[in-house]
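Undergrad: sharing a model that was predicted from the sequence below.
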Amino acid sequence: MDNFFTEISLLIIVATALGIIARWLKQPSILAYVLAGVILGPHWLGIIKQPEFIATLSSFGIALLLFLVGLELNLVKLKAIGKPSLYLGIGQVLFTSIIGYIIIRLFGANAIAALYIAVALTFSSTIIIVKLLSEQRSLDSLHGRLAVGMLLVQDFLAILALIILAGFNQANGAALTSAILLTIFKGTVIVVIAYAASRWILPALFSRLARQDELLLLASVSWAFLFSIFASRIGLSLEIGAFLAGLSLAPLPYNLEISGKIKGLRDFFITIFFIVLGSQLVFSAIGGHYAALVILSLFVLIGNPLIVMLILRRMGYRKRTSFLVGLTVAQISEFSLILMALGFRLGHVSATDVSLVTLIGVITITISTYFITHGERLYRWLSPLLSVFELPSKIELTEAKGLTNHVVVFGYHRLGEHIVAALQKIGKSVVVVDFNPVAIKYLESQGIPCLYGDMNDLEIIEKTKINKASLVISTNSHIFDNLRLMQNLKIRGIKVPTYVTADTWHDARDLYAAGASYVIFPHYLAGVQFGNQLREMLMDPNRLLVDKTKHLTELEHRYART
C-alpha cells in the first residue's frame, strides 16, 4: 500500500511540475502528462511498479470524461449546430477515415488495426480548440462557429465509433456482421433504458438530492459508475455506459451544477489516463515505423485541413474562412487516444499501434497549437496559394448602378444587423459585404444589396462603389483586417469616413492612430447602453417586461435563421 501511495504521489508531483512548465511554454497540458508517463514508466526511470492499479484509476478518468460529454451534449446544442457544421463534420470524418485507412493499409497494417487508427486520426480536440479560439476571442466569428459546430459533430460520431468498434471483439466475416448487429441491438436497449430513467425516475430522485451538495455529487458519480458497470456486463464498453449516464442527466435543471462539481474529479483521473498512455509508449517498437509516423503526422497536419478546405469550398465559403477552420483539425483528440486504449484492451490493436497514435498526438497537438495561434499570419503568407480553395463568386451587386452617397457595411453578423436596420430607418442606402453564405442568402431574401466576399479583396471593394460612399463601417474586430482596409483606401486616395471595430482598448488606440474616424468598442458601448436602459427600467418597472419580450423575440428570430 505504501509503495502504491508513493507511486501515485510521484505521478501527480511530476505531472504538476511538467504541467507548470507546459503552461509557461504555452503548450497543452496533455503533452506534459504524457511526458510524465514516459519519464516515470518502465522504459525510463521505472518508478511505476503497479501499472494495473494505476490503469484502473485511469479508467475512472475516461468514464468521468465521457459522462461530462454526455451531460453537456444535450439536444439543444445538437439542434444549434446548423447544417453547414453538420455537413462539414460528417464529410471530414468520412473522407479522413477513408483516405487514412488506405494509407495505413499501404504500410501493411491489418484491416481492424487500420480501421482503428484511421478513425482515431479523424477526431480533433474540442477542449484544445475551444480554449485557443476563446483566447483569440474568435469563438463567435464565422470560422469559430463553424469549427465548434464541426467539433460537436465529431464528438457525437466519436461516441458512435466507440459503440460500433466495441462490437468487433475479434470477430471476422459473418461473425463480424453478427457482432456489430448485436452491439447495435444492445446499444439500442441501453439507450431506451437511459431515456426511460431520464424521463420518469431521475427528475424526482435528483430534485430531492439537490438540496445537499455532497449527495448531488455522490449520486451523479454513482449513476455514472452504475451505468458503466451495466454497459460492461451486457458486453458494451464502460465508456458508453458513462456517456449515456451523462446524457440521461442532461435535461435536468441541475446539469450545470453537476458538471461543475465533477470537473475537478475528471481532471484528476484523466491526468492519470494520459500518464498511463505515456508509460505504455514503446519507442523501440516504433523503430520500424518511423515512415508511418511521419506520413500519418503530415496527413493530420496538412491532409485534414485540406479536406476541410475542399468541403468548405464546395459549400461556397471564402478561402480565409476555409483556411482558419481547416487549421482546427490539424491534430488528433483525446477521443483518439481513448479509442486506441479501448482497442488495446479488447485485443484489436497492439501496443505498437497505441504508441504510434500517441506519438502522432504529441506531434500534431504541439505543432497545430502554433498553427492556430498564428493562423492569421499564416493566412497572409499563404493567401496567394489558396485561391484554388475558393469558388469564383457568383453573387453580383446588380443594385450598384448609379449608387452614390451610400454606406458600405463590412460584416452582417452581430453588430452589422442592427447597424443596417438603423441606417435603413433613416433612409440611407446600404451595401453589405460578408463572407458567410448563410448571411448573404438572408440578405438577398430581404432585398438588401450585398456582396459575397472578403473586406480586403480589392475587386470586392471596387464593386461596392466605395469611392462614392458617404461612410464605411467595419464590424470585423480583427485589427489587421481593419488596418489593411484603411491602408487600401488611403493608397487609392479614397477619403471617406471610416468606422471600425475593436475588442480591446489597445486595438482601439492603434486604430485611431492609423486614421479611423471612429472606433466601435462593443464593451464600452454595451456598458453605456445598458446603464441608460437600467435607469429606465428602475424608473418604470414595465420597461423590463417590454425590453425582455423584445429581446426574446429577436433571439428567436436569429435562432430560426441559423
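TA: Structure received. Residues are numbered from 1 along each chain as shown.

Undergrad: okay, CA-based contacts and neighbour counts for the rest of this
TA: Noted.

Undergrad: tell me the spacing between residue 269 and residue 365.
TA: Separation of residue 269 from residue 365 (C-alpha to C-alpha, to the nearest Å): 21 Å.

Undergrad: out of those two, which sits in the more crowded spot?
TA: Remark: of residue 269 and residue 365, residue 365 carries more neighbours, 25 against 22, as counted by other C-alpha atoms under 10 Å.

Undergrad: so the more buried one touches residue 332, yeah?
TA: Yes. Here residue 365 reaches residue 332: they are 6.8 Å apart, a contact under C-alpha atoms under 8 Å.

Undergrad: report the secondary structure state of the residue lying farthest from the centre of the chain.
TA: Farthest-out residue of the chain from its mean C-alpha position, per C-alpha atoms, centre = their mean: residue 402, at 44.5 Å. The assignment at residue 402 comes out as coil when based on DSSP: H, G, I helix; E, B strand; the rest coil.

Undergrad: so which strand or helix has the residue nearest the centre of the chain?
TA: Central residue of the chain (C-alpha atoms, centre = their mean): residue 148, 3.4 Å from the mean position. Assigned by DSSP states H and E, residue 148 falls within helix 142-166.

Undergrad: what packs against that helix?
TA: Identification of packing neighbours for helix 142-166 by 3 or more C-alpha pairs under 8 Å, 6 or more residues apart in numbering; DSSP states H and E yields helix 83-106, helix 126-135, helix 173-196, helix 238-249, helix 319-327, helix 334-346.

Undergrad: nearest to residue 501, of those helices?
TA: Among those, helix 126-135 comes nearest to residue 501, with 18.1 Å by C-alpha to C-alpha.

Undergrad: give the buried residues for that closest one.
TA: 126, 128-130, 132-133 (16 or more other C-alpha atoms under 10 Å).

Undergrad: what's the angle from that helix to helix 142-166?
TA: 170 degrees (axes from the mean of the first three to the mean of the last three C-alpha atoms, to 10 degrees).

Undergrad: please enumerate residues in contact with helix 126-135?
TA: 28, 139, 144, 148, 151-152, 155, 328, 333, 369, 372-373 (C-alpha atoms under 8 Å, 6 or more residues apart in numbering).

Undergrad: C-terminal to the helix or strand encompassing residue 438, what's the next element?
TA: Using DSSP H and E, the element containing residue 438 is helix 437-445. Downstream of helix 437-445, the next assigned helix or strand under DSSP H and E is strand 450-452.

Undergrad: run the chain-centre distance for that following strand.
TA: What separates the centre of strand 450-452 from the centre of its chain is 28 Å, taken as C-alpha atoms, centre = their mean, to the nearest Å.

Undergrad: ok, residues contacting whichever helix or strand comes after that strand?
TA: Next helix or strand after strand 450-452 toward the C-terminus (DSSP H and E): helix 458-463. Defining contact as C-alpha under 8 Å, 6+ apart, one finds that helix 458-463 is touched by 397, 400, 451, 453-455.

Undergrad: dropping in the other structure now:
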Amino acid sequence: PDLGLIAMSFLGILLLGLFTVIAALSFIGRAFNWIAKTPEMTLLGALAWCFIVVFVGVNLDNLFEAAYGKSFHMSVGPGMAALIAGASIATLPSSTEIITKVSTVKDFFITLFFVALGISIPMPESLDVIILAVVLAVLAILARQLIFFPLFYFSGVDQRNAQVSSVRLAQISEFGLVIAFLGVKLGHLSPSLTSSVIFAFVITALATPIMYGKAYEIHGWIRPLLEKCGFKAPPKLESDGGKVYKLALLGFHRDASSLLYNLSENDPDLAKHTLVVDFNVALHAEIAATGAHVHYGDLANPETLHHLGLNNARVIVCTIPDDLLRGIDNKSLVHVVREMAPNAVIIANAIAIDEIQKVYEAGADYVYLNRFEAAWTLQRAINAGLEQRIVDFRRDRQSRNHYKPDRKEILG
C-alpha cells in the first residue's frame, strides 16, 4: 500500500468531517428544527444533506485542483461521506424518525451490497490468498480478545461476561469490506489482499454463529489461562452455611431491581436480611448500598449456591427468566435449590404457559408469569375505568408500587 495515498485520504476524511461539523453547528440543526413539523420534509432534508456531503467528498480533488492546479488525492468515497453525513445529524431530535423511514431503503441496499459481494468473490489465484484469509480471520478473533476483553474487564464487567462478549464480537464487520473496496478502488490495496479480506469476512461470518452458541463453553476452556494472566474471577466464597437469610434473590435483573427498591422503601429490615446472588460484579456496590448482602455466584454452579448458605434461607426467589439464563433453566435451578433447601419457600418464574407445571413439578411453591401479572393489573384498571374510579385506582397502585417521578432503581 502507498502510505502517502492513505495519509492523504485520511486528511480528506478529516477535512470533510470538519466541514460537516461546522455546518451542523451553524445551520443544519436550525434547519431541521424548522422543517421538523412535516415528517416527509425531515426525511427529504436528511437525504439532501447526505447527498450534499457525498457531493463535496467525492469532489474534493476537483475543488483543490481548481484552487491550486494540482490533485492531492483527498477525495472521499460515497460510503465514507454518507457515514460522516449521518454522524453529523445523529444528535438531532428527529434522528429516530429519520432512521425509521430510511430503514426500509437501507435494508434493500444492504441486500444488494451482499449480492454484489457474493458476485465479486474471485477465484483464488493461489493458495496464498486462502492462507492469508485464514490468518486475517484468526487475527480478527484474537484482536477481540486483546482489545475488547481487557476493555470490558477493566470497565467493571466480570471475567465471564467480558470473555463471552468478546467471543461474540468475532465477526469482521461489513464496514471493513467497505473500506477494502474503497482501498482497491483508490489503489491503496491490491486485488489479492482485497480477496483475502472478503474470504476472511466469509470465514468469520460462518464461524460467529457457532462461537456465539459456544461462548460460555469457550470461556470455560480458557478461564484457567485468563486467571494465570491476572484476569481473576471474583474470589470463591468460604462456606456461609451458618448465615440465615429471610430472603434470597437468585440473579439480579429488572424484577429483582424493582423488588429490592420496594423492600428498601417499605421493609428495610427485610432488605438487610436479603441475599442477592449475581455474577455482574459491576452492580454489587449499588446492591450492597441498599442494605442487602450480595455475593458473586454462577447460578449454573450448584457448588457456589451451596457455599452461600441457601439451605438456611426461608424464601428463595429465582428472578431471571429462561431466555436470560445461561447453562441452566428455571426448572433445573428449582430442582437444585429444592434439594439444597427442602424447607424453603421457592418462588420461580416462567416465560411460557406450558413451562409453569414443569417448574412446579421441579419443586417450586409458586411460579409467576410476568404477562399474567400484567394482565391481572390491567383487568383491574379496566374495571376501575368502567366504574369511574380510575383516579383512586391509580393513586392506590402508585402508592403500593412506590412510584414517584424521581424513583431511582439500580436497573432503571
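TA: Great, that's in hand. None of these values were measured; they are calculated from a predicted model.

Undergrad: if we can go back for a sec, out of the helices and strands packed on helix 142-166 of the first structure, nearest to residue 261 of the first structure?
TA: Between residue 261 of the first structure and these, the shortest separation by C-alpha to C-alpha is 13.4 Å, and it involves helix 238-249.

Undergrad: post-alignment, the closest one versus the second structure, mean distance?
TA: By mean C-alpha distance after the TM-score superposition for the first structure, the fitted helix 238-249 of the first structure averages 3.3 Å away from its aligned residues in the second structure.

Undergrad: that helix vs helix 334-346, what angle?
TA: Going by the same axes, to 10 degrees, helix 238-249 of the first structure makes 130 degrees with helix 334-346.

Undergrad: which residues in the second structure does the following helix or strand past helix 238-249 of the first structure align to?
TA: Note on helix 238-249 of the first structure: by DSSP H and E, the next helix or strand toward the C-terminus is helix 255-279. Alignment note (TM-score structural alignment): helix 255-279 of the first structure is matched to residues 95-119 of the second structure.

Undergrad: what about that stretch, how far off from the first structure?
TA: Looks like 2.3 Å for stretch 95-119 of the second structure (mean C-alpha distance after the TM-score superposition for the first structure).

Undergrad: alignment lookup: residue 355 of the first structure to the second structure.
TA: Residue 355 of the first structure maps onto residue 195 in the second structure, by TM-score structural alignment.

Undergrad: touching, that match and residue 127? I think so.
TA: No. Look at residue 195 of the second structure against residue 127 with C-alpha under 8 Å: they stay out of range, at 11.8 Å.

Undergrad: where in the second structure does stretch 39-47 of the first structure fall?
TA: The aligned range for stretch 39-47 of the first structure is empty, by TM-score structural alignment.

Undergrad: aligned against the second structure, show me the partner of residue 242 of the first structure.
TA: Matched across to the second structure, residue 242 of the first structure falls on residue 82, judged by TM-score structural alignment.

Undergrad: its match touches residue 51, doesn't it?
TA: Yes. With contact defined as C-alpha under 8 Å, residue 82 of the second structure reaches residue 51; the gap is 7.5 Å.

Undergrad: and residue 317 of the second structure, that's in a strand?
TA: Yes. According to three-state DSSP, residue 317 of the second structure belongs to a strand.

Undergrad: in the first structure, what sits opposite it in the alignment?
TA: In the first structure, residue 317 of the second structure lands on residue 473 (TM-score structural alignment).

Undergrad: also residue 350 of the second structure?
TA: Checking TM-score structural alignment: residue 350 of the second structure goes with residue 502.

Undergrad: hmm, its match is touching residue 519, no?
TA: Yes. The pair residue 502 of the first structure / residue 519 is scored as a contact, 6.7 Å apart, by C-alpha under 8 Å.

Undergrad: need the residues touching each of those two.
TA: Joint contacts of residue 502 of the first structure and residue 519 (C-alpha under 8 Å, 6+ apart) are residue 508.

Undergrad: just give me the longest helix of the second structure.
TA: Across the second structure, the longest stretch assigned as helix under DSSP state H is helix 127-154.

Undergrad: name the helices or strands packed onto it?
TA: Using 3+ C-alpha pairs under 8 Å, 6+ apart, helix 127-154 of the second structure sits against helix 159-168, helix 191-213.

Undergrad: so which of those is nearest residue 12 of the second structure?
TA: Closest to residue 12 of the second structure of these is helix 191-213 (C-alpha to C-alpha; 22.2 Å).

Undergrad: list of residues touching the closest one?
TA: Applying C-alpha under 8 Å, 6+ apart, the contact partners of helix 191-213 of the second structure are 121-122, 124-125, 129-130, 132-134, 136-137, 167-173, 177, 180-181, 184, 218.

Undergrad: ok, residues contacting stretch 409-424 of the first structure?
TA: So stretch 409-424 of the first structure is contacted by 429-435, 439, 455, 472-476 (C-alpha under 8 Å, 6+ apart).

Undergrad: distance of the closest residue in space to residue 43 of the second structure that isn't next to it in sequence relative to residue 41 of the second structure?
TA: Excluding the flanking residues, the one nearest residue 43 of the second structure by C-alpha to C-alpha, 6 or more residues apart in numbering is residue 98, at 5.6 Å. Per C-alpha to C-alpha, residue 98 of the second structure is found 10 Å from residue 41 of the second structure.

Undergrad: and these two? Which one has more around it.
TA: More crowded of residue 98 of the second structure and residue 41, by other C-alpha under 10 Å: residue 98, with 21 against 14.

Undergrad: helix, strand or coil for the counterpart of residue 412 of the first structure in the second structure?
TA: Under the alignment by TM-score structural alignment, residue 412 of the first structure pairs with residue 252 in the second structure. Under three-state DSSP, residue 252 of the second structure falls in the coil class.

Undergrad: from residue 260 of the second structure, how far off is residue 252 of the second structure?
TA: From residue 252 of the second structure to residue 260 of the second structure the distance is 9 Å (C-alpha to C-alpha).

Undergrad: and if you look at residue 253 of the second structure?
TA: Where residue 260 of the second structure is concerned, residue 253 of the second structure sits at a distance of 11 Å (C-alpha to C-alpha).
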